[in-house]
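everything below, folded, please.
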Amino acid sequence: MLGLIQTALTYIIPFLLVLTVVVTIHELGHYWAARACRVAIDQFSIGFGRRIFGWRDRQGVEWRVGWIPLGGYVRFSGDENAASVPDQNNLSAMRQKIEAEQGPGAADRFFHFKPVWQRAFITAAGPLANFVLAIIIFAFLLMSVGETVIPARVAAVQPGSPAAAAGFRVDDVVIEANGQKIDNFFDLQQIIAVRSNAPTQFLVDRGGQVVSLSATPERRVMPDRMGGEQKIGVLGISSPADAGQRTVRRYGPLEAVGAGAERTWRVLSTTVYYLGRIVTGRESADQLGGPLRIAQASGQVAQSGAQGAPDATTMLLGSAVALLGLTAVLSVGIGFMNLLPVPVLDGGHLLFYAYEAVARRPLAAKVQAAGYRVGLALLLGLMLFATWNDLQQLRVFKFLGGLIS
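Alright, predicted model coming up:
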C-alpha cells in the first residue's frame, strides 16, 4: 500500500499535473478564439468521462471536470455531427434544421458555418496557445530562477574521439555550432546530442583567432536520468563545470520574453530536425517515447528539483520549478504534434480548410470520413509503438521474464 502511494506521489500525480496544464491551455486556445469569432459553445471539459463537478456560465457554456484526467476538450454547438456533415449538401440540410428550430440567422453562430479563415484560426489557436504557454513559462523561469551558464570552453579532449580527429584543443571556446551562436556549454551539448553521424561545422575562439572545425559526433548508448538508455551524439569534449566555472544569469522582463521565445523555437526546431532524422532512417525510432516515459520523466524531474532541499517548502518549490520546465518543453511538443497534417489532429483540419479555400467548397464527406479513420489508425498505431518503446526502455519485459523464470 505504501509503495502504491509512493508511486502515485512520485510519478502519477506530477504526470497528471503537467498533462492537465498543457491540454487545458491547448483547449483554452480553441475556446478563446471561438469566443472572439462568436461561435456557439456547449461545453468545456477538463478530463473525460462522467462529470465530477461543473457549472454553467452566463453564456450557457457548461464547464466540467471529468473523472478521467487524461486530456480535455471544448465542444462547439453542433459538434456531435461534425464528422457526418462536412460537405455542402449536409451543411445545407443542417442549416435548414437549425434555423427551423432556432430561427433565421441562428446557424451563423455555429462553427461549421463560419468563414473558412475563422475556422482555420480557431483550429490553429490550440497549438498557438501551447507555444505561448512555453514562452511564458521559459520567461518566468529566466526572470525568477535564471539559467545556469557554463562557458563553452573545452576543458579536455578524449583521445580517439571525433573532437580529437577534428582538431579541437583544450581551452578552445566554441562560439558557433551548426550555424547557431553558442554562449553556454548546455546549448552545445544539445546540438551535438541530436546530430550523431552528421557532419557539423564549429567555430572556435583559439587565443583570439577564430578557427573553423568540422566534426561528426558519434552515436553512443548513454544512461539517461530515468534509469534507461538513450542513443545520442557525443563529440568527446568535457566542460569546465567540474572546475566550478558556472554562473547564474537572470533576465529582465522584456529580455526574458525574447529569450523565452528563442528557447521555444529552439525546442521546436530540434524536435522537427530529430523527427526528420527518424523518418529518413538516420536515427533509431526506438527513441520515440510515449505516456509511460513522460510519466517517468515527470517523476524524475520532480525528484531532481527537490533534491538537496533543506525543508519541505523548499523541496516543493524546487519540484514545481523543475516541473514548470518540463511543462514548457511538453507544451511545445503537444503544439507541434497537433499541427501535423493528420486527420483528427488540428493539422489535418487545417489541411481540409486549405482545400476548401482553394476549391471554394468542402472536401467530399466520404473522403473526409475516410481520412479521419486513417488518421485515427495512424495516431493509435504511433501511440502503441511509443508505448512499446517505453516498456522496452523501462525494461518491463526483462522484469516480467525474471518473475516468470
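
please make it C-alpha for all contacts and neighbour counts, starting now.
Will do.

which residues does residue 198 contact?
Applying C-alpha atoms under 8 Å, 6 or more residues apart in numbering to residue 198 gives the contacts 216-217.

tell me where the stretch 301-405 of the chain has helices.
All helices of the stretch 301-405 of the chain, identified by DSSP state H, counting those that start in this stretch, fall at 312-338, 346-359, 365-393, 396-404.

equivalent analysis for the stretch 1-150 of the chain, please.
Going by DSSP H, counting those that start in this stretch, the stretch 1-150 of the chain shows helices at 2-7, 13-36, 88-102, 116-144.

tell me which of those sits nearest to residue 196.
The closest of these to residue 196 is helix 116-144. By C-alpha to C-alpha, the value is 27.1 Å.

now show me the structure for the sequence below, then we'll compare the two:
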Amino acid sequence: MDFLATLPATIFSYGAYAVILLVALTVIVFVHEYGHFKVARLCGMKVEAFSIGFGREIWGKYDRYGTRWKIGWLPIGGYVKFAGDANAASMPDPESPPKPDEFHGKPIWQRALVVAAGPVANFVLAFLLFAVYFMGDKVLGPQLGEIMPKSAAQEAGFQPNDTVLRIDGEEVLSFVDIIAIVSQSAGKSLHFDIDRSGSPLTLTVIPQSSVEDRGFFGKITIGRIGARPSDNPSNLHNVPLPRALNMAGGEIERIVVGTLQYVGRLIVGRDSVSQLGGVGTMAKLTGDAAQVGFLVLVYMIAVLSVSIGLINLFPIPMLDGGHLVFYALEAIRRKPLGPQAQEWSFRIGFAVIIFIMLIGNINDLLRATMRNLAY
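Reported below is the predicted structural model:
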C-alpha cells in the first residue's frame, strides 16, 4: 500500500533522472562524434551526415561543406556518416570503389586517426570537466584525522595528523586519492610515504576487505584501512589550476586502470557480472549527482565520458576499437578483410554489445525490484 502511494512520485523521479541522463549522454555523444568529424575534415574526407540520435530526422540542415547536421527521433547515441559508407557502422560500399575524398579511399593511418579521435575527444572532455570540478570546490587534503581502533591503519602505526605524500610511489594530492587507491587494494600490501611533524616516514599497511552495500547498485568488495580525513581547517583548501589538471589526469588514470582490472578479474573468474549496470544505473548516478549539486553532476558526466571513451576502444567489432583492429590486420595483410568476414565480425560484435547491455539492464531491473520489495 505504501509502495502504491509513492508510485506517482517514483515515476516522476525516474522521469527526471531519465531527462538528466539524456542531456548528459547527448553532450558526451556530441563530443565523441565531433572528434571523428573534425579529424575527418582535417584529413580531407567528405562527411555526408552528422547525427545525434537515430531514426527519422526531426531537425536538420546542411552546412557549407554539404554535411547534413541532424537530430533523430530516438535520441540515444549518434554517428558520423562519411561519403562511401554503406551504413552508419562505416562499412564500405561493396558496389563501388572508394574515391580519393571518401573515408575508405584514404590511407590506413588517416582512417585510424579518425576512428581514434572519438574516444580521445571523450578523454579530453573528461579531463576538462574533472579540472573544473576540482577547481570549483574545496578539497580535503591528504592529512589523516581519526585512526579507528583495531584497524589496519592503527596496526601499521598511523597517527592523527600524519600527511600522506605517496602510496607505492604514486603522489597523493587529496584524501580522495587515498580512498581511490586503498579501495582497489584489498589484501594488497601498500607502502605509504608520510610526513609526521616534518619528519619523513614510510609505513606498510594491508587494507582489509569490506563488503559495501550500495543499495540500487548492489554489493561490492573494497579495501579499507580505517582512517578518516583530518577536520583541521588547513586540510580543506582550494585547488589551483596546475594541481587541478594533475588531479584530473590522475582521476582518468584511476578509472581506466580500475575498469581494466575489473575486466581482467571478470575474464579469469575472480569477479562477477553482478556489478555491471545498464541505463538504470547511469540514470540513477546522474540523477543523484544532479540532486547533490552542479559540480557533482559535472564530475559524473566526466566519469561517464571516460567510461564511454574507454569502452569504445575495446577490440569489439562495431566499436572504434574493433575498427582499429581491422586496420591493424589490413596493414599486416596489405589488404582489407573481405566483405563477408567484416559483415560477420560486425554481427558478432553487435551480439556481444547487446548481450552486455542485457546483463546490465537485467541487473538494474533486479536491483530496482529488490529495492521496491524492501519497502
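
TM between them?
TM-score of the superposed chains, computed with TM-score structural alignment, normalised by the length of structure 2, equals 0.88; 368 aligned residues with a C-alpha RMSD of 2.7 Å.

so how far is stretch 380-388 of structure 1 from its chain's centroid?
How far stretch 380-388 of structure 1 lies from its chain's middle: 17 Å, per C-alpha atoms, centre = their mean, to the nearest Å.

pretty sure residue 19 of structure 1 sits against residue 46.
No. Taking contacts as C-alpha atoms under 8 Å, residue 19 of structure 1 lies outside contact range of residue 46: 10.8 Å.

list the residues that contact both of these two?
In contact with both residue 19 of structure 1 and residue 46: residue 71, using C-alpha under 8 Å, 6+ apart.

so what's the equivalent of residue 191 of structure 1 over in structure 2 up against?
Taking TM-score structural alignment, the alignment pairs residue 191 of structure 1 with residue 181 from structure 2. By C-alpha under 8 Å, 6+ apart, the contact set of residue 181 of structure 2 is residue 167.

hang on, the earlier thing: for residue 71 of structure 1, find the nearest of the helices of the stretch 1-150 of structure 1.
Comparing those under C-alpha to C-alpha, the one sitting nearest is helix 13-36, at 5.7 Å.

related to what we said a few turns ago, sec struct for the match of residue 191 of structure 1, please.
Under DSSP: H, G, I helix; E, B strand; the rest coil, residue 181 of structure 2 falls in the helix class.

just residue 283 of structure 1 next, same as before
Quick answer, by three-state DSSP: residue 283 of structure 1 is coil.

just to revisit the earlier point, pick the most buried one from the helices of the stretch 301-405 of structure 1.
Burial of the helices of the stretch 301-405 of structure 1 is given as mean neighbour count (mean count of other C-alpha atoms under 10 Å); helix 312-338 ranks first at a mean of 20.

quick one, that helix and helix 116-144 angle?
Going by axes from the mean of the first three to the mean of the last three C-alpha atoms, to 10 degrees, helix 312-338 of structure 1 is angled at 150 degrees with respect to helix 116-144.

if you count contacts, what does helix 312-338 of structure 1 end up packed against?
Secondary-structure packing of helix 312-338 of structure 1 (3 or more C-alpha pairs under 8 Å, 6 or more residues apart in numbering; DSSP states H and E): helix 13-36, helix 116-144, helix 253-279, helix 291-306.

hmm, 10 Å instead?
On a contact count with 3 or more C-alpha pairs under 10 Å, 6 or more residues apart in numbering; DSSP states H and E, helix 312-338 of structure 1 meets helix 13-36, helix 116-144, helix 253-279, helix 291-306, helix 346-359.

which one of those lies closest to residue 182 of structure 1?
Going by C-alpha to C-alpha, the one of these nearest residue 182 of structure 1 is helix 253-279, 12.6 Å.

got the buried residues for the closest one?
By neighbour count with 16 or more other C-alpha atoms under 10 Å, helix 253-279 of structure 1 contains the buried residues 256-257, 259-261, 263-265, 267-268, 271, 274-275, 277-278.

done for today, thanks.
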